[in-house]
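In: Here's a sequence, model it:
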Amino acid sequence: MSKKNRSGIVYSTNPEFEFSDNEDDIQTLPPTQQDLRIWLERKGGGKVTTAVKGFTGTLADLETLGKLLKNLCGSGGTVKDQEVQIQGDHRDKVIAWLLSKGYKAKKAGG
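Out: Sure thing, here's the model as predicted:
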């Protein structure tokens, strides 16, 4: 079963109701208009991850960005909840790479 959020719609009594998924309407902004924040998040067991938040665009483009960042850092990670998570503290490397590609990026949180 799909775990997609259906915007709280569970049931409709309208027989002509059709759910429209707004994910198709989202277009990826160019790098100069992206405003990314780079966070350092502490996980259980003393592990840390670098999180890139604030990306506006399609999931496919976010996954592509995530793959490029993981290759850059030589580390594992994931893309979920509209953010890229990279294992380890790679904030400086990620920010330098994003700025070189034209993104607006800066450190956030503590």
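In: from here on, contacts and neighbour counts on C-alpha atoms
Out: Fine.
In: Can you check which helix is longest in this structure?
Out: In the chain, taking DSSP state H as the definition, the longest helix is helix 59-73.
In: Let's see this one next, to set against the first:
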Amino acid sequence: MDLQDQLKNLFPDHTPEKEEKAIEKSDIWLQEEPIICKYEKRKGKPITILEGYNGSDSDFKKLAKEIKTKLSVGGGFKNGTIIIQGDYRDKIMDMLKNKGFSVKRVGG
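Out: Below you'll find the predicted structure:
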């Protein structure tokens, strides 16, 4: 008897819900135009740059902080762009798509 059978015996009326990949809700304003995600090298070190957000700067700063904490990397917000240390284009694009943003990959 496995765990599922034991749970069915304990809770006969319960029907398990199907797990779906949910889109994360956010208080950040979503735009229709895509955010541009590009890769550069500065002083020989790779960086990922996000630009093209036309919402408020405070929302973009929140997004920058969230990306940096989830990826455990350094970076910053300057002149309407987010700069992340390292090449994390794929991970950042997945995170932004899960939040509901449209993202465009530029270069490479």
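In: ok so, going back, identify the residue range in structure 2 corresponding to the longest helix of structure 1.
Out: Alignment note (TM-score structural alignment): helix 59-73 of structure 1 is matched to residues 57-71 of structure 2.
In: Residues contacting that stretch, please?
Out: Contacts with stretch 57-71 of structure 2, where a contact means C-alpha atoms under 8 Å, 6 or more residues apart in numbering, come from 28-29, 53, 74-77, 80, 82, 84, 92.
In: Report the two of those residues separated the most.
Out: The two members of the contacts of stretch 57-71 of structure 2 with the most space between them (C-alpha to C-alpha) are Trp29 and Gly74, at 23.8 Å.
In: Please, which helix or strand holds Cys37 of structure 2?
Out: Element membership for Cys37 of structure 2, per DSSP states H and E: strand 35-42.
In: let me redo that: Val73 of structure 2
Out: Using DSSP H and E, Val73 of structure 2 maps to neither a helix nor a strand.
In: Touching, it and Asp87? I think so.
Out: No - in this structure Val73 of structure 2 lies outside contact range of Asp87 using C-alpha atoms under 8 Å: 10.6 Å.
In: These two: which has the busier surroundings?
Out: Legend: neighbour count by other C-alpha atoms under 10 Å for Val73 of structure 2 and Asp87, higher for Asp87 (17 against 12).
In: Enumerate the positions of stretch 74-91 of structure 2 that are buried.
Out: When burial is assessed from 16 or more other C-alpha atoms under 10 Å, stretch 74-91 of structure 2 yields the following buried residues: 75, 77, 80-89.
In: related to what we said a few turns ago, quick one: average offset of the strand holding Cys37 of structure 2 versus structure 1, please.
Out: Once fitted to structure 1, strand 35-42 of structure 2 is off its aligned match by 0.6 Å on average (mean C-alpha distance after the TM-score superposition for structure 1).
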